[in-house]
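In: No letters, just coordinates:
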């Protein structure tokens, strides 16, 4: 038998960690593929420690393919019950006012862990795959953009966007979105702004794109679908899936003066272009959510409700045939009015229970509501009084570096 090899292995069970020196014969070592399977089941904090055991383990854990797969695995398990809250610690007018970023249980609002404390004026643009895109506020101006991964304890400063987009730092009329291009495995930041000098609020055809691989900004001219693009990008929270950010929008074409969402506006992080897809079906109130790895639409009226799934390859302009009807059920006037009342709220769906979760945050309170598509039952899980400034629907720890 070959000589034994000693390695330090750190095992974690709940909140207890133990360190063991393990000796095994050379011919009993696992090959890299099997080690990767083992590592995929470990949480981020454990992997940060075990990557220092040997060069081969570090090579596996640091590989882009492993990082992507590990993030996807943990999304399946943690996305469904973890909610990210940003909460003020004091009144805005007081000097000591700040924000606490913490992860809570989606069903109970009980704290799972506190991530950090930041100043009141710290601007959090986006949270994606465990990465925070944010800006600090120093005296009278916002500082440069930063990417931060609290799970690995690292942050990265981004260079300032080039002209003609100097306003992209801390301005209310701009929008920054963090996303991922699966074809190149590149994390990117996309900056949109309002077109200057026009009476109608339109989205500028010039966008700023930052590549995490190239470490550079570039200015790109894109074709913009109007009249709803700017309003959609600025006002609505996006849903990210299939390598694109998606917003639900309205073309404002109703003759009776009412309001109805009519299209999905998407920005593809691979080709860095917009595309527009008409929403499916009949006149219903509609909202977007992510179903597995696909974009989905929930439609509801006072009489019925439906769920459609979007095909993976929708192209630039597609018809209704690209939407696949996967659920059709009953409804009620109460349920219809419930979704209309919270039309700007972030909505998530639990595939196992058939529950929609609606998180509504105002300056005075945060409410967690649910709706069951089978029983048409509306429930208020909890109402928390306080000054919550923003909510994200989910949070996942990751090994992603920028």
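Out: Arrived safely. Just so we're clear, the structure is a prediction, and the values are computed from it rather than from any experiment. Residues are numbered from 1 along each chain as shown.
In: contacts and neighbour counts: CA atoms only from here.
Out: Will do.
In: and the closest residue to residue 149 other than its chain neighbours, how many residues sit next to it?
Out: Nearest non-adjacent residue to residue 149, counting by C-alpha to C-alpha, 6 or more residues apart in numbering: residue 131, 4.8 Å away. Residues contacting residue 131 under the criterion other C-alpha atoms under 10 Å number 26.
In: do the one 10 residues further on as well
Out: Counted by other C-alpha under 10 Å, the residues lying close to residue 141 total 11.
In: The residue nearest to residue 149 contacts residue 152, correct?
Out: No. Judged on C-alpha atoms under 8 Å, residue 131 makes no contact with residue 152 at a distance of 10.1 Å.
In: Name the residues contacting each of these two.
Out: residue 398 (C-alpha atoms under 8 Å, 6 or more residues apart in numbering).
In: thinking again about what came up before, so what's the residue nearest to residue 149 up against?
Out: Contacts of residue 131 by C-alpha under 8 Å, 6+ apart are 147, 148, 149, 150, 398, 400.
In: who wins for most neighbours among those?
Out: residue 398 (24 neighbours).
In: Name all residues that make contact with it.
Out: 44, 67, 70, 71, 129, 130, 131, 149, 151, 152.
In: In TSV: these, plus secondary structure and distance to residue 221.
Out: Shown next, in TSV, are the contacts of residue 398 (DSSP: H, G, I helix; E, B strand; the rest coil; distance: C-alpha to C-alpha, whole Å):
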residue	secondary structure	distance to residue 221
44	helix	39
67	helix	32
70	helix	35
71	helix	32
129	coil	27
130	coil	30
131	strand	27
149	strand	31
151	coil	35
152	coil	35
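In: okay, pairing it with this:
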């Protein structure tokens, strides 16, 4: 190490290092023990993340994209990549190497992405053998095993998983809501990255609420959100009704967000035996609901956005996309509000409905109907989270 750094005040050195690119910092962990200790400190990792997300720092706005090619396409493999999301061309920034192999399923279900971490679950088609936290930027994987509830320990069940950041304690958490079939009750367990352990919080469950099995989540405002059903019905009426349930990662409490009457009319597709999807998502830092019937009578994808969080009257229909010929599914959104759509021939495009213009990302996935929703797209920010974590699988780390 240069003698120059020996005379720098500690806070100045930290400020300099926090502004360096991520890959440079990973290499810097090998300089000396004191630098390794500094760079793997949670407070430094948070400082680096915040500085790199600052608009004044000109950080790369990235898009995480997952596609899948099946055997019918000549290959059976998951493909992950980061794309630039700030120039309209969506050029490839980095191809990612997933250091895991799905044991029971053909590909992992992506629970969510937050601050450079991706939460994966191997439960797409069968009972779950594992949940993982993956930081592809530093090539670290953390298995969240052993799980408190498995088929072997409790028998048949259905479950829903959420992932997000607890800003109160500067921690990352995974919540798992399990409905046991034979005892007809829910068990709720939460994993904390800071401790590397699961704990049971079943006492916080909402009464008379059922979250859909493997429901996709939308993480924003410190909470995970899912589509759910209530035995009380809409606005407290007796009967079944759809709503959004939230789980705040910091307070570890559930909440309810009601849908507007106009959304409820279209959500009747939820009662169909094979409805394609009715799910939540995030649209430009706002909560959104996506409804797609997929039937010949109404092959329209509707996107509703909650303009003011928590205010039922602020639900606004943002998009109304005809999916009859060109498009197949909606995979996500760009930061600028474009729709990322899978075409009927298996390619991913960014579509601007106002301009009527589509940009080809030249990413191909399978056209097999079983994997119709294998495309995944979400905003991504590089980070050092998991660097130096003692619970990580070190066999997947770059320094190994």
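Out: Received it, and whenever you're ready, just let me know what you need. These figures come from a predicted structure and were not determined experimentally.
In: May I see the PyMOL selection of the buried members of the contacts of residue 398 of structure 1?
Out: Per 16 or more other C-alpha atoms under 10 Å, the buried members of these correspond to this PyMOL selection:
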select buried, resi 44+67+70+71+129+130+131+149+151+152
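In: May I see the contacts of residue 398 of structure 1 arranged in JSON lines, with distance to residue 99 of structure 1 as well?
Out: What follows is those, written out as JSON lines (distance: C-alpha to C-alpha, whole Å):
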{"residue": "44", "distance to residue 99 of structure 1": "25"}
{"residue": "67", "distance to residue 99 of structure 1": "30"}
{"residue": "70", "distance to residue 99 of structure 1": "30"}
{"residue": "71", "distance to residue 99 of structure 1": "27"}
{"residue": "129", "distance to residue 99 of structure 1": "21"}
{"residue": "130", "distance to residue 99 of structure 1": "18"}
{"residue": "131", "distance to residue 99 of structure 1": "18"}
{"residue": "149", "distance to residue 99 of structure 1": "18"}
{"residue": "151", "distance to residue 99 of structure 1": "19"}
{"residue": "152", "distance to residue 99 of structure 1": "21"}
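In: ok, the contacts of residue 398 of structure 1 vs residue 371 of structure 1, which is closest?
Out: Distance ranking of these against residue 371 of structure 1, using C-alpha to C-alpha, places residue 129 first at 26.6 Å.
In: my read: the closest one touches residue 397, true?
Out: Yes. Between residue 129 of structure 1 and residue 397 there is a contact under C-alpha under 8 Å: 7.2 Å.
In: Report the set of residues contacting both of the two.
Out: residue 71.
In: tell me the contacts of the residue nearest to the spatial centre of structure 2?
Out: Residue closest to the average C-alpha location in structure 2 (C-alpha atoms, centre = their mean): residue 112, at 1.3 Å. Contact analysis of residue 112 of structure 2 by C-alpha under 8 Å, 6+ apart lists 118, 119, 120, 162, 163, 164, 217, 218, 219.
In: What is the equivalent residue in structure 1 for the fourth one?
Out: So the one you mean is residue 162 of structure 2. Alignment note (TM-score structural alignment): residue 162 of structure 2 maps to residue 177 of structure 1.
In: contacting residues for that match?
Out: 125, 126, 189, 190, 191.
In: circling back to that earlier point, nearest to residue 102 of structure 2 among the contacts of residue 112 of structure 2?
Out: Among these, and counting by C-alpha to C-alpha, the member closest to residue 102 of structure 2 is residue 120, at 10.1 Å.
In: That closest one and residue 135 touch, don't they?
Out: No. With contact defined as C-alpha under 8 Å, residue 120 of structure 2 does not reach residue 135; the gap is 10.9 Å.
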